[in-house]
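In: Pasting the sequence and the predicted coordinates here, then a few questions.
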Amino acid sequence: MRRTARIGVAALAVTTLALTACGRGDDTTTGDATATAVDTDELSGTVTVWAMGTEGEKLGAFAEAFTEENPDVTIDVTAVPWDAAHDKIATAIAADEVPDVSMIGTTWMGEFASSGGLDPTPPDLIDESTFFEGAWGSTEVGGTSYAVPWYVETRVLYVDTALAEQAGVSPTPATWDDLTAMSKGMQSAGAQWGINLQPGQTGAWQTFLPFAWQAGAEIMNADQTEFTFDTPEFVEALTYYQSFFTDGVAPKELPEGTLEPDFVAGKIGAFQSGPWHIGLLDESGGEGFLDTVTLAPLPAGETQASFIGGSNLAVFKSAENRDAAWAFVQWLSDPEVQADWYAETSDLPAVQSAWESGDLASDERLAVFGEQMTTAQAPPAIPTWEQIANVIDTELEKVCKSGMDPQEAATAIQQQAESIGTGL
């Protein structure tokens, strides 16, 4: 998830509620849980919704279009600060005092679904094939979906086009070798740092994991019962990532808040980030600066991959107005509504067909994110993921800043992950 005012990551506070069925309507088996049918013929009553950040501020007014179509339904949105959201949801599930619907950060899905608090997604109402595969995967826990992807984010390369041309290298590296050549070339052309990559610390796993996936590494086995960090592929990714720091191409320390101005000034040749940096660079660089920047998909190792984040919409097991809640979630998943929501908030749609019209279809920069989204992946949806992520952050910092042997780091991550467990 993006670590801005829109999305923050709180500490784990795993609840231990038993998983119980709703008992409404006809049962449809999905994976290991039971999803019940939804009746959308006669919707009425109030649907209570918790939403965070910008979404919490704008969803109430936006939902008026839904209530115009369903005049007997009221949408009541409560804006919740992201830094309080995790614990608020966990406490609500434990006390059985939940709203009907809530935004759920993608890395929280394993925890809240396994707690028994979320209603399995009804397949009679929601078509999984309409969403980006990586986005839908973020809703699945133990083979069952417990939410619907609302908006998505992924990471691409932001490259100083002029520096790349001056260095005689491509600003759109296709392979790891190309990325190395581009980074070193731009440094030779005058950049202080050829590329900026996060050298550990909070959230660095989001920058690193795409390299692991590109190398062919898997984080867990197919049934998500065992961690698989200590593999040649994962070590290969750590070794390659480390090379940018041992070769002096990427900074081991970058003062907070200097990335954008340093990139604008040509001190940094490239960096990896999400769509929010379009606005940040436009603000930092001024009119016309973005025309000097190339956005490119992340290069491939054995395969191409990036990180997918964003937020999902979940209906709670104890929702008082379940049918109307799911109908509202379905409405928010309509391609035209998703496109309208993007126009309102700049949230990138999770529904693929929403990218086929308007700015989402014509803007070349956004098209890069749409292309990258097709190969973007989510981390395992397990209750303990945030704890595992903290381990990766810590060991990655040792690799990048202290020169720790990548094999030693992979072994350390594996051992600590096994000690933490999956929480399932």
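Out: Sure, I can see it.
In: Going by C-alpha atoms from here, please, whenever you check contacts or count neighbours.
Out: Noted.
In: helix/strand/coil for Val47?
Out: strand (DSSP: H, G, I helix; E, B strand; the rest coil).
In: quick one: it and Asp76 touch, right?
Out: Yes. The pair Val47 / Asp76 is scored as a contact, 6.0 Å apart, by Cα atoms under 8 Å.
In: Comparing these two, which residue is more hemmed in?
Out: Using other Cα atoms under 10 Å as the criterion, Val47 and Asp76 rank with Val47 on top: 22 against 16.
In: and the gap between the more buried one and Ala325?
Out: Taking Cα to Cα, to the nearest Å as the measure, Val47 falls 6 Å from Ala325.
In: Likewise for Ser114?
Out: 21 Å.
In: swap in Gly274?
Out: 30 Å.
In: ok so, going back, pick out whichever of Ser114 and Ala325 has more residues nearby.
Out: Ala325 (29 against 23).
In: tell me the contacts of the more buried one?
Out: 47, 100-101, 315, 319 (Cα atoms under 8 Å, 6 or more residues apart in numbering).
In: From Ala305, how far out is the residue nearest to Glu133 when sequence neighbours are not counted?
Out: Spatial nearest neighbour of Glu133, chain neighbours left out: Thr374 (7.2 Å); criterion: Cα to Cα, 6 or more residues apart in numbering. Distance of Thr374 to Ala305, given as Cα to Cα: 9 Å.
In: between these two, who's got more neighbours?
Out: The neighbour comparison of Thr374 against Ala305 (other Cα under 10 Å) goes to Ala305, with 28 against 18.
In: residues touching that one, list them.
Out: Contacts of Ala305 (Cα under 8 Å, 6+ apart): 210-211, 213-214, 298, 372, 375-377.
In: and Glu283, what helix or strand is that in?
Out: Using DSSP states H and E, Glu283 maps to helix 276-285.
In: Run through the neighbouring helices and strands of that helix.
Out: helix 259-264 (3 or more Cα pairs under 8 Å, 6 or more residues apart in numbering; DSSP states H and E).
In: in the helix it packs on, what's buried?
Out: Across helix 259-264, burial judged by 16 or more other Cα atoms under 10 Å covers 259-260, 262-264.
In: put this beside the first:
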Amino acid sequence: SNVWYEFFNGNYAFYFSGPWNVREFKLRQPPNMSGQWGTMPLPGPNGLGAGIAGGSSLVIFKSSQSKQVAWRLVEYLSRPQVQARFHSIIGDLPPRRSTWHFPGLAEDPLARAFAEQLERVKATPKVLEWERIVQEMRLITEQVVRGGVSEQQAVEQLDQRVDKILAKRRWIQQQVGKGPHAEGVHP
């Protein structure tokens, strides 16, 4: 389904997303909905909940022939003024706390909830398959929301799906443990 259409037609009371979607919501909102919706920090069982730390990284490869130029780009992109401009153009959240004091961010009511949420983030699990697992969570949640699967069935199905996704990783780790670099075996 089209989440923006469903949201603005009142079929969704709320929509879990992040700052990357605010711009899209603004672009797709009907004129009569301007100023009629907002953002909130994630709820938790006993008050405000934790979010997931995400984002992107700026990397300079060790073997790069352009390390100095690349580093200048990283320095430029790390400036609070540049981060504030990125936010105004595409909605990305700035990683530097000092950037949040710029008027465009400090006065943005839709960004405020994300600033609060950033104070309670947790790291995602350190497995390469995390994005695939998140996709499975989305799929099974959709089935619960649409009424085809009970909460208990959803938890059981998700457990089976995640176990299957991680089975390959467990197999690889077992093979590495049997190889020439296994504990106690030195080449």
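Out: Noted; the coordinates are in hand. Keep in mind that what you see is a predicted model, and the values were worked out from it rather than measured.
In: Any chance you could compute the TM-score here?
Out: The TM-score (TM-score structural alignment, normalised by the length of the second structure) is 0.70; 168 aligned residues with a Cα RMSD of 3.1 Å.
In: ok, now how distant is the residue nearest to Glu133 of the first structure from Gly134 of the first structure?
Out: 7 Å.
In: what lines up against Phe16 of the second structure once you look at the first structure?
Out: Here Phe16 of the second structure is matched to Gln272 in the first structure, going by TM-score structural alignment.
In: Name the SS class of the residue nearest to that match when sequence neighbours are not counted, please.
Out: Distance criterion Cα to Cα, 6+ apart; nearest residue to Gln272 of the first structure, sequence neighbours excluded, is Leu157 at 4.6 Å. The assignment at Leu157 of the first structure comes out as strand when based on three-state DSSP.
In: For Pro125 of the second structure, see how far away the residue nearest to the spatial centre of the second structure is.
Out: Closest residue to the average C-alpha location of the second structure: Gly54 at 4.8 Å, with Cα atoms, centre = their mean. Separation of Gly54 of the second structure from Pro125 of the second structure (Cα to Cα): 11 Å.
In: Can you show me which of the contacts of Ala325 of the first structure carry over to the second structure?
Out: Checking the contacts of Ala325 of the first structure against the second structure (both residues aligned by TM-score structural alignment, their matches' Cα atoms under 8 Å), the contacts still present are Val315.
In: would you list the contacts of Ala325 of the first structure in JSON lines and tack on distance to Asp334 of the first structure and secondary structure?
Out: Formatted as JSON lines, those follow (distance: Cα to Cα, whole Å; DSSP: H, G, I helix; E, B strand; the rest coil):
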{"residue": "Val47", "distance to Asp334 of the first structure": "18", "secondary structure": "strand"}
{"residue": "Asp100", "distance to Asp334 of the first structure": "20", "secondary structure": "coil"}
{"residue": "Val101", "distance to Asp334 of the first structure": "17", "secondary structure": "strand"}
{"residue": "Val315", "distance to Asp334 of the first structure": "17", "secondary structure": "strand"}
{"residue": "Ala319", "distance to Asp334 of the first structure": "22", "secondary structure": "coil"}
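In: Just list the residues touching the equivalent of Gln29 of the second structure over in the first structure, thanks.
Out: Structural alignment (TM-score structural alignment) places Gln29 of the second structure against Gly285 in the first structure. When contacts are counted by Cα under 8 Å, 6+ apart, Gly285 of the first structure touches 261, 264.
In: The first structure: strands as residue ranges?
Out: 27-30, 33-36, 45-52, 73-80, 101-105, 140-141, 144-145, 148-154, 156-160, 270-273, 293-296, 306-315, 348-349, 376-377 (DSSP state E).
In: equivalent range in the second structure for the fifth one?
Out: The counterpart of strand 101-105 of the first structure in the second structure, counting by TM-score structural alignment, does not exist; no residue aligns.
In: what's the angle between that strand and strand 148-154?
Out: 30 degrees (axes from the mean of the first three to the mean of the last three Cα atoms, to 10 degrees).
In: Any idea how far strand 101-105 of the first structure is from the middle of the chain?
Out: 14 Å (Cα atoms, centre = their mean, to the nearest Å).
In: Run through who's touching that strand.
Out: Contacts of strand 101-105 of the first structure (Cα under 8 Å, 6+ apart): 1, 7, 47-52, 310-316, 319, 325.
In: what angle separates that strand from strand 45-52?
Out: Calculated by the same axes, to 10 degrees, strand 101-105 of the first structure forms an angle of 20 degrees with strand 45-52.
In: cool, the longest one as well?
Out: Relative orientation of strand 306-315 of the first structure and strand 45-52, computed by the same axes, to 10 degrees: 150 degrees.
In: Just give me the mean distance for strand 306-315 of the first structure relative to the second structure.
Out: For strand 306-315 of the first structure, the mean deviation from the second structure after alignment is 2.4 Å (mean Cα distance after the TM-score superposition for the first structure).
In: helices and strands around that strand, which ones?
Out: strand 101-105, helix 133-137, strand 148-154, helix 204-214, helix 322-332, helix 364-373, strand 376-377.
In: The third one now?
Out: Strand 45-52 of the first structure sits against helix 53-62, strand 73-80, strand 101-105, helix 322-332, with contacts defined as 3+ Cα pairs under 8 Å, 6+ apart.
In: The same query, at a cut-off of 10 Å, please.
Out: helix 53-62, strand 73-80, helix 82-95, strand 101-105, strand 306-315, helix 322-332 (3 or more Cα pairs under 10 Å, 6 or more residues apart in numbering; DSSP states H and E).
In: Single out the most deeply packed of these.
Out: strand 306-315 (a mean of 28; mean count of other Cα atoms under 10 Å).
In: for Glu336 of the first structure, what are its contacts?
Out: 342, 349, 351, 353-355, 357 (Cα atoms under 10 Å, 6 or more residues apart in numbering).
In: Can I get the buried part of those residues as one PyMOL selection?
Out: The PyMOL command for the buried members of the contacts of Glu336 of the first structure (criterion: 16+ other Cα under 10 Å) is given here:
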select buried, resi 342+349+351+353+354+355
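In: Just give me the closest of the contacts of Glu336 of the first structure to Ala33 of the first structure.
Out: Val351 (24.3 Å; Cα to Cα).
In: quick one, longest helix in the second structure?
Out: helix 151-178 (DSSP state H).
In: Now do Thr394 of the first structure: how many residues are near it, please.
Out: If we define neighbours as other Cα under 10 Å, then Thr394 of the first structure has 18 of them.
In: do the same with the one 4 residues further on
Out: Counted with other Cα under 10 Å, the burial measure for Lys398 of the first structure works out to 19 neighbours.
In: if I look at it, how far off is Pro406 of the first structure?
Out: Per Cα to Cα, Lys398 of the first structure is found 9 Å from Pro406 of the first structure.
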